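>>> this one's structure only:
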């Protein structure tokens, strides 16, 4: 079976292989593993897993997602060196294989059975050791961090077994005469579980035997009060009999063992340490984080807070190198010191020290014990004995313990108090999942400072005068430092030490990406060195992914991008990405609308990653990884383009090779293609730019083609223009005629959408020449169709119909049904503009039929329905027209096509006006105008304004009618739509004539 796996559920769910903890992935994978751990070796039904993971409200893909999670867990075990299957598929679900592996629940049960047998045989010392070993397996509440009803029930069962074991162990310890040592533990248990009579019995007996007869009586009185108030009953006969026996000093209560004092030796003197390092100067911001840490004080002071009494209050500050973890710990430590009258202990665990080995528990405990008053000769040599002494000394004290720069939970475990009213604050670059903080809100993750906080920090270091007079430069400087406290302090210190430098001068120096890390890595505080220490401890694959991510221009990404860089599958990519998140090199930007987690890398980390890539990755590896990523983006974008158009691509594509993408991943990403486009918009633009920068002209213009439909629907004109222009320049440099034609066509479509007819025509004419020279008939036909649309808008009906007629047979020849339907619906609209609705009807109906035959509600179908509605309206078939428009409205709303929605509402409003429903028509058209203006589409806004002007005239609102019609004329004039401009001018003249 390879390496033995240790499954630990008595506390946070952890798994170790060969002593090393392995990541278990997200909440769903942890939940599934937890459910299998409830009954290891037995089958857990798939339906049970589904119900538990989704709380009895599973999505349709739940079974598939469970299978994916199980597959991910199998891969995690395999990558950790485990041979053979750990998770087996057995009908009707899955089973966790037990042979050869270690389970702390099973170990706990076996130790308890052993202890019980030893106690029955009179081997009390052996029984005490077995109980202690069993209880020592517990690291917190069972299955902490994983919660479903089945797991909660199992956790409650295990907790009851633990409490029974505690009581049994206490009975053995009392038999051995260790009553004084037991009192703190028993008192904490009573606070946690005030209605457990057996625990109170042991506490009363231990107090009596320790000479604390009054305390024993108080424990009984407290029990009686709680039992009567909460249960309405008196304490049980055992407690009552013990109470009576204490009152009469019954000899049977005497300890059966030798006095504990003979075994303990001399108690150490009590001292009050004060070890916190100096507070951080010019500390800025972090108000929310300081407030969260305040809960530690409240929890440690609250004697009724049973969780804190049992385990102590523990806070954790995590974050990247240089983010200010130690500074926050010191600032809070000094603020909270007054609440810890028994002192403050501090240790730097050196988890990320380049020049020293990590601090050992043995050394730190030795120093802590001396700080607490133990003389050198009294400090045990054995580390376990030191831990026991340390925890005993802290039992009744209120001490603040700050453990800085921890690398692992193993480093911390010996330094945590056993309970009582102490408080521990830990800082780490790791998430330390095994560490259970209490209260939960005391787990604080530090992000970058806000802009105002960053500028305030610079002001505190440099001075108000220099920063206040250069606020914009200071903001830019803060961004160049990633708003990272360490980098800001370095930059501020450089300015403070060089009064002749302006803020703008330092900004100029840092703006050079090749020098920025050098500028921020001078003196003792070095940004690069902080990154290097974390980088050194990364697993091999995580380090490689970090380097390759440094090559990307994308502002954020999902796991599939990481998989493409690594040339692996998405689950492998997700696992490695999470390792970088845990190491603070990446941060989670949130979940995008497709359900994918998005990750981002700050600019300074990106610069460091790029440095590592250039130094450690051979050039062929760098180029190959970047090309895999770009081809993967192209593959997904093309699939999204085809799905959005119901399987028919709308553009001319390159011959660039595609990267195979898992079909299941495509289904997950592209359930709604426009949603994926929206989530990836900035990354798509960055990918086009990166393709241009790296000489991949074909990918650049092909990606732009794939994204054009999205840019058009969502009106991202600036993104569209930038991609077209940059990809056009790359295609020109490469001598790629088809690419040049595609990009001129794209720029023409963009201008046509903005109703800039002259500019659109210029681009289309260049595209037509390029496609003709390249022998690209399909592209020629698409361009002819678009030129015809411009002709129609100018009022040149015959030229438009001629170009449509020339394009139509080419579309049929190449099998482009999308463009065929689109051309037919445009022919119908042109005929309608010419006043020939009967001639328009066959083309309009044919266009709708072609789109309906594709089986999906496409944007093209909405356009065909819009034109069919106009034709029906022209023929006086108003009910059929309204039905067509309403259907089109539903489709464009689903697509979030704002321009399409403006047009379809225009048609609907005109139809309602023709039905003499003036008020409803005006309301519909008012909505349409607002949408058109928001979408910045002057052509449709002008047409809507014309109809609204007519409505105002009908209602006798002369000035309003003139204002609306004048606005329409101005819009038509701005876009060069002369035919429509003339219509508006004619209407205005008519208004004026009547008004006179």
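Sure thing, it's come through. Bear in mind the structure is a predicted one, so any value in this text is a computation, not a measurement.

>>> contacts, neighbours, all on C-alpha from now
Will do.

>>> all helices of the stretch 801-950 of the chain, in order?
Assigned helices in the stretch 801-950 of the chain, in chain order: 817-833, 837-852, 859-874, 878-895, 898-914, 918-934, 938-954 (criterion: DSSP state H, counting those that start in this stretch).

>>> what does the stretch 351-500 of the chain give?
Assignment of helices within the stretch 351-500 of the chain using DSSP H, counting those that start in this stretch yields the ranges 361-371, 383-394, 409-412, 451-462, 464-468, 471-480, 485-497.

>>> Turn those into JSON lines, columns for mean neighbour count and distance to residue 71.
Compiled in JSON lines, those are given as follows (neighbours: other CA atoms under 10 Å; distance: least, CA to CA, whole Å):
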{"stretch": "helix 361-371", "mean neighbour count": "18", "distance to residue 71": "38"}
{"stretch": "helix 383-394", "mean neighbour count": "18", "distance to residue 71": "40"}
{"stretch": "helix 409-412", "mean neighbour count": "16", "distance to residue 71": "28"}
{"stretch": "helix 451-462", "mean neighbour count": "21", "distance to residue 71": "43"}
{"stretch": "helix 464-468", "mean neighbour count": "15", "distance to residue 71": "55"}
{"stretch": "helix 471-480", "mean neighbour count": "20", "distance to residue 71": "41"}
{"stretch": "helix 485-497", "mean neighbour count": "21", "distance to residue 71": "41"}
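
>>> what about versus this one:
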């Protein structure tokens, strides 16, 4: 009597063939890992039921004969008749598809259409970086396309299979034993004859070199070959269709859907926000997301907020991104460990760019390398999917994935080489920005890092002049706290070096920064110091700039009369002295703004035109674009939408030509309003979205908040109330994140005004109170924000019939606007009389 094979041995044979671990089989089947291990090591020879084995057989892709053999070994079936596998039983060797696979529907549709294109011999190549989900996508395609290939699906894991074994596996699928063929050529001919009349899909997974598959590729017309590889330059795929597989998009819900599939539950808004932040930190890499979701699902004690905090605290430590045999670091190591030593060192050198995009010129300059050699090395790394590339109008920009950045940072780099590279980095970027301001808006993170390194290496000259050149971009992108620290540091250095002009520049920017935070005491003290400094004759050319700062501060404090006096004094000093023409442009623009707010439209146009003429003479594109935006808004307020369109379009053309994406964000918003009034709602929405996307991409949260508020207003006018509320909530959140008090006050005033116009007095009252709450305790009670908020509360309370409650707020608004010559003063007077408030009680009136 022949001894039957042991159950554990039979199962082990099939598990070894699949290359799955016990942990993976447990997750895919739902069978406890300890149970599977006890089966494999022989501790359990006869499972109680056949259900688990049947499930496991499906996951291991056993055919009918193999499944019956497994069940028989476990004692659940009589001994099967030994029958050969015939061609009528089409093989299906694909690995199990992921039960949590999600997303990529458009890409799958494109690949399916390519593969099913009748009458063509297809080679389809999926290429991309490690961990991006190429194998998972190929498995999903194999299952979906199975009915289209009547002769089966063959699957070869090329990272662990040589040509001889691969050909044997292909032949085994159709019951042919090719072991008598001891050489590759003979075995390949036998397999080719076997497959000559078959219509099948062959998946070659994780191909590293074309030589690996040269003898495997079928030449039969009924075969489609699907290749997955990390190489973009795989010669075997030449002539075939290529699809680059990238991380999930931040604009779609694929990442969130993956979390949902693995955690098997819905999320509240706070959890969704935390999951989006986790996805962003992980660079939307599917493998990393699956590991994070698995840890949240299967490890005790994790909450979404806790996992996010761990990632943030450890700067995305790769140790966190390991679960069972899944590891982001091991996935990446397969790529970079095969590089020669000089390319490993070159790759490590790219980490100096902090995961941000860079050009070949930047790399060559920072690391003192020949440009041609640098370009060749970058192309090699790109072909291996170790860096990403995006072709621009001027040059190609490269970037490391953030997780690969963290991984590669561990590669050795000589300390003296790093110091020299960091100093070169400082000099390259901080000199570059002085000749190309648009670059600062595009690469603000790189310039911020250059300033940090300049401080670290005490490159004070580069630090001071780099900060001044990059500040127009930095002021929109950095937090007020970070800007204040940079300015204080620069001021301290300039004082030590005796560079009084730089001290003045720093203090003027600190005044503007404090004004946005409504920090009145700080502003007054700094303005006094500037007045003293500029009394010195050699520094007299800075007096117009000080007048400009005083005027803008007076506007913020609600004293428009004083503001106009400061502006007039500044213009006089600028026209009789020798300051920068930029200051005179800014003074005329500020006067124009003040005239516009007072309702003096003709005066505003004249002042803007004067500023525009000088900006054209001095070829100042940034100020030109800004002035055209102001002229567009002036025309909108006068219902002259053709003039608004012309001005906005001119500003847009200048901003596009110079690459000023910050101005583009603003001008898209302006033209969206114009298109709305012209009745082109679809174009208006397109412009709104474009402006918002620009602002978000540049991390300009204050800009994005203003645009979102305006989008809410336009939706409100179209009767889309729910959409408007959503935009306004987003606007408020962005304004808070911007830490710009004036911005927060303005977006709340805008929203409250819409409620007030619609006579929704409860909502308007809440919003106007939120305006006052946004102002810090030290804010001036004469500021415009305080006055407008108080007046709005009055109007809301009167709408609710609460006349007595409105009286103190009307007194507050009267006090705030006493020194402002505004058209709304007449409205305040009317309200005061209706509430029987004697205006004589307000001396300023």
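Looks like it arrived, so ask away. These numbers come from a predicted model, not from an experiment.

>>> Of the helices of the stretch 801-950 of the first structure, which stretch is the most buried?
Per-residue neighbour counts averaged over each of those give the maximum for helix 859-874, namely a mean of 27 (mean count of other CA atoms under 10 Å).

>>> So which residues of the first structure form strands?
With DSSP state E, the ranges of strands along the first structure come out as 5-8, 14-17, 20-21, 43-45, 87-90, 93-96, 102-103, 313-318, 344-348, 400-406, 423-428, 443-445, 587-591, 597-600.

>>> Would you mind finding the most buried of those strands?
With neighbours defined by mean count of other CA under 10 Å, none of those is more surrounded on average than strand 313-318, at a mean of 27.

>>> same for that strand, what does it pack against?
Strand 313-318 of the first structure sits against helix 287-301, helix 325-336, strand 423-428, strand 443-445, with contacts defined as 3 or more CA pairs under 8 Å, 6 or more residues apart in numbering; DSSP states H and E.

>>> rewinding a little: tabulate the strands of the first structure (CSV), appending distance to residue 272 of the first structure.
Listed next are the strands of the first structure as CSV, based on distance: least, CA to CA, whole Å:
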stretch, distance to residue 272 of the first structure
strand 5-8, 37
strand 14-17, 37
strand 20-21, 37
strand 43-45, 54
strand 87-90, 53
strand 93-96, 51
strand 102-103, 42
strand 313-318, 20
strand 344-348, 8
strand 400-406, 11
strand 423-428, 15
strand 443-445, 27
strand 587-591, 40
strand 597-600, 46
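
>>> how long is stretch 571-582 of the second structure end to end?
Between the opening and closing residues of stretch 571-582 of the second structure lies a distance of 12 Å (CA to CA, to the nearest Å).

>>> and the longest helix for the second structure?
The helix spanning the most residues in the second structure, taking DSSP state H as the definition, is helix 415-435.

>>> That one aligns to what range in the first structure?
When the first structure is aligned by TM-score structural alignment, the counterpart of helix 415-435 of the second structure is residues 619-639.

>>> Indicate which one of the helices of the stretch 801-950 of the first structure is closest to residue 274 of the first structure.
In this view, those are compared for proximity to residue 274 of the first structure by CA to CA, and helix 918-934 is the closest at 63.1 Å.

>>> Return the list of helices and strands in contact with the closest one.
For helix 918-934 of the first structure, the elements it packs on are helix 898-914, helix 938-954, judged by 3+ CA pairs under 8 Å, 6+ apart.

>>> list the helices and strands the first one packs on?
Contacts of helix 898-914 of the first structure with other secondary structure elements, assessed using 3+ CA pairs under 8 Å, 6+ apart, are made with helix 697-713, helix 859-874, helix 878-895, helix 918-934, helix 938-954.

>>> Kindly reformat those as JSON lines and extend each row with distance to residue 577 of the first structure.
Listed next are those as JSON lines, based on distance: least, CA to CA, whole Å:
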{"stretch": "helix 697-713", "distance to residue 577 of the first structure": "25"}
{"stretch": "helix 859-874", "distance to residue 577 of the first structure": "37"}
{"stretch": "helix 878-895", "distance to residue 577 of the first structure": "32"}
{"stretch": "helix 918-934", "distance to residue 577 of the first structure": "39"}
{"stretch": "helix 938-954", "distance to residue 577 of the first structure": "46"}
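
>>> returning to that earlier point: could you say which one of the helices of the stretch 801-950 of the first structure comes nearest to residue 240 of the first structure?
helix 878-895 (73.2 Å).

>>> quick check: angle from that closest one to helix 898-914?
160 degrees (axes from the mean of the first three to the mean of the last three CA atoms, to 10 degrees).

>>> so stretch 52-70 of the first structure matches what in the second structure?
Against the second structure, stretch 52-70 of the first structure falls on no residues (TM-score structural alignment).

>>> Can you get me the start-to-end distance on that stretch?
Note: stretch 52-70 of the first structure ends 15 Å apart using CA to CA.

>>> Helices of the stretch 401-550 of the second structure, start to end?
Assignment of helices within the stretch 401-550 of the second structure using DSSP H, counting those that start in this stretch yields the ranges 402-408, 415-435, 437-442, 444-456, 460-477, 480-497, 500-516, 520-533, 543-556.

>>> Out of the ones you listed, which is the most enclosed?
Looking across those with neighbours counted as mean count of other CA under 10 Å, the highest average goes to helix 543-556: a mean of 25.

>>> Show me how far it is from its chain's centre.
Using CA atoms, centre = their mean, to the nearest Å, the mean C-alpha position of helix 543-556 of the second structure is found 37 Å from that of the whole chain.

>>> if we can go back for a sec, with residue 538 of the first structure as the reference, name the closest of the helices and strands packed on helix 898-914 of the first structure.
Closest approach to residue 538 of the first structure among these (CA to CA): helix 697-713, 33.0 Å.

>>> now that closest one against helix 878-895, angle please.
With the same axes, to 10 degrees defining the directions, helix 697-713 of the first structure sits at 130 degrees from helix 878-895.

>>> Now the helices of the stretch 351-500 of the first structure in CSV, please, with extra columns for distance to residue 865 of the first structure.
Compiled in CSV, those are given as follows (distance: least, CA to CA, whole Å):
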stretch, distance to residue 865 of the first structure
helix 361-371, 75
helix 383-394, 78
helix 409-412, 64
helix 451-462, 50
helix 464-468, 60
helix 471-480, 50
helix 485-497, 58
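
>>> Tell me which of these lies nearest to residue 773 of the first structure.
Taking the helices of the stretch 351-500 of the first structure one by one with CA to CA, helix 471-480 is closest: 47.8 Å.

>>> Run the angle between that closest one and helix 451-462 for me.
Taking the same axes, to 10 degrees, one finds helix 471-480 of the first structure and helix 451-462 inclined to each other by 100 degrees.

>>> Alright, that wraps it up for me.
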